[in-house]
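>>> what's the 3D shape of this:
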Amino acid sequence: MSEAREFLPLNLAVLTVSDTRTEADDLSGNALVSGLTAAGHRLHDKKIVSDDIYQIRAIVSQWIADPAVQAVISTGGTGVTGRDGTPEAVTPLLDKVLDGFGEVFRMISYQDIKSSTMQSRALAGVANGTYIFCVPGSAGACRTAWENLIKDQLDFRTRPCNLVQLMPRLLEK
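Here you go, the predicted model:
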């Protein structure tokens, strides 16, 4: 029988990528904050940034350089329009890409939005020992990603394995 594990709260940062959202109407970012705090994690920081790859990259870089931040979740900018640049901003920062995240996110999303899910460029990876998740900008997509993928992988109690148990080894050479 496996030994019981205790929940380990993490420090998470949330980034909303949008040219139009403000704190007053940031439904997606607020959905992520609600989910992570309800799960017992701590919100380390939350920002809203325009859909500009260099501004996105600057904020995410700041968080991955901060040893207090263990995971970053961004919402928005993962579509296919000319202004959608989150994957282009984040991908160069990643040490490793978690390809399965985007694949499973689209598989789960297909149940709700059918073939429209192919427009999502959701992605995840690791940079400097920090997990990064980039999800679409709708509040529904944020809830789907949090409830079906991120929440369990950021919970040390999840069996057979989870991302938290790998954290001590992320910076191994």
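
>>> rest of the way, CA atoms for contacts and neighbours
OK.

>>> got a list of contacts for the strand or helix carrying Val90?
Remark: Val90 resides in helix 86-90, with elements defined by DSSP states H and E. By Cα atoms under 8 Å, 6 or more residues apart in numbering, the surrounding residues in contact with helix 86-90 are 17, 51, 53-54, 56-57, 60, 76-78, 121-123, 134.

>>> all strands for this protein, in order.
Taking DSSP state E as the criterion, the chain contains strands spanning 11-17, 42-49, 71-75, 96-97, 123-127, 130-135.

>>> one step back: can you flag which of the contacts of helix 86-90 belong to helices?
Counting by DSSP state H, the contacts of helix 86-90 place Ile53, Tyr54, Ile56, Arg57, Val60 in helices.

>>> to compare against the first, here's another:
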Amino acid sequence: MPRIDESLPFHPVSFAVVIVSDTRDAETDKSGDTLEGRIKDAGHRLVWRTIVPDDRDAIRAAVEKAVADEAVDVLITSGGTGFTGRDVTPDTIEPMFDKKMDGFSAVFHAVSREIIGTSTIQSRCTAGLIGTTFVFVLPGSPGACRDAWDNILVEQFNSRFMPCNFVEIMPRLTET
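Prediction:
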């Protein structure tokens, strides 16, 4: 059974958040607020947060910045996962993955289906590993960010979550 083993120590993880949007700014970025609040409430560190336009070069530059930043363990992006012409986040980031995490999308859609029904198919959320940085590409709505965090990420980035979690494998990501 999945559980939190209170006898184990909690190890905080460092996050960066990139919001992909042509219309949001620091005052209207509810998805970024949602992620920042949940990251901090869980006892983790937010290293930095930014907003970039729905533009392949801007998205790629933000991802490259996060991956190059030794203080960042996890990058979460929000926005640009739909099907409109400006929705290019997964198309930009997936080719950068060293390893794709197919299970994240499957679990996210299962969770999301319980909340928004079949509308979940309108998201192309994805995740993977670039070097030693975990990257999660979420839809742009605050609800989707909440659902991904509360139902998946909060457990996988809790070093006490059993039977396994990402924190315990982080030291081994450089193995060859």
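
>>> on that earlier part again, most tightly surrounded among the strands of structure 1?
A comparison of the strands of structure 1 by mean neighbour count, using mean count of other Cα atoms under 10 Å, puts strand 130-135 on top with a mean of 27.

>>> And it against structure 2, how far off on average?
Taken against structure 2, strand 130-135 of structure 1 registers an average deviation of 0.6 Å after superposition, with mean Cα distance after the TM-score superposition for structure 1.

>>> quick check: that strand aligns to which part of structure 2?
Mapped onto structure 2 using TM-score structural alignment, strand 130-135 of structure 1 spans residues 133-138.

>>> chain center to that stretch, what's the gap?
Put simply, stretch 133-138 of structure 2 sits 4 Å off its chain's centre (Cα atoms, centre = their mean, to the nearest Å).

>>> residue with max distance from the center of structure 2?
Taking Cα atoms, centre = their mean as the measure, the residue most remote from the mean C-alpha position of structure 2 is Ser7, 27.3 Å away.

>>> Find the nearest non-adjacent residue to that one, please.
Nearest non-adjacent residue to Ser7 of structure 2, counting by Cα to Cα, 6 or more residues apart in numbering: Arg160, 8.0 Å away.

>>> What does that neighbour correspond to in structure 1?
Under the alignment (TM-score structural alignment), Arg160 of structure 2 maps onto Arg157 of structure 1.

>>> give the contact list for that match.
Arg157 of structure 1 sits next to Ala4, Arg5, Glu6, Phe7 when contact means Cα under 8 Å, 6+ apart.

>>> quick one on the thing from earlier: average distance between the helix holding Val90 of structure 1 and structure 2?
Compared with structure 2 after fitting, helix 86-90 of structure 1 deviates on average by 0.9 Å (mean Cα distance after the TM-score superposition for structure 1).

>>> which bit of structure 2 covers that helix?
Aligned by TM-score structural alignment, helix 86-90 of structure 1 corresponds to residues 89-93 of structure 2.

>>> What residues of that stretch count as buried?
Within stretch 89-93 of structure 2, the residues that count as buried by 16 or more other Cα atoms under 10 Å are Thr89, Pro90, Thr92, Ile93.

>>> Stretch 21-37 of structure 1 maps to which residues in structure 2?
Aligning stretch 21-37 of structure 1 against structure 2 (TM-score structural alignment) gives residues 24-40.

>>> Turn the contacts of helix 86-90 of structure 1 into a markdown table, including distance to Pro67 of structure 1.
Formatted as a markdown table, those follow (distance: Cα to Cα, whole Å):
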| residue | distance to Pro67 of structure 1 |
| --- | --- |
| Val17 | 23 |
| Asp51 | 26 |
| Ile53 | 23 |
| Tyr54 | 22 |
| Ile56 | 19 |
| Arg57 | 17 |
| Val60 | 13 |
| Gly76 | 25 |
| Gly77 | 26 |
| Thr78 | 26 |
| Arg121 | 27 |
| Ala122 | 25 |
| Leu123 | 22 |
| Cys134 | 20 |
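
>>> any idea how far Val72 of structure 1 is from Leu93 of structure 1?
From Val72 of structure 1 over to Leu93 of structure 1 the distance is 13 Å, taken as Cα to Cα, to the nearest Å.
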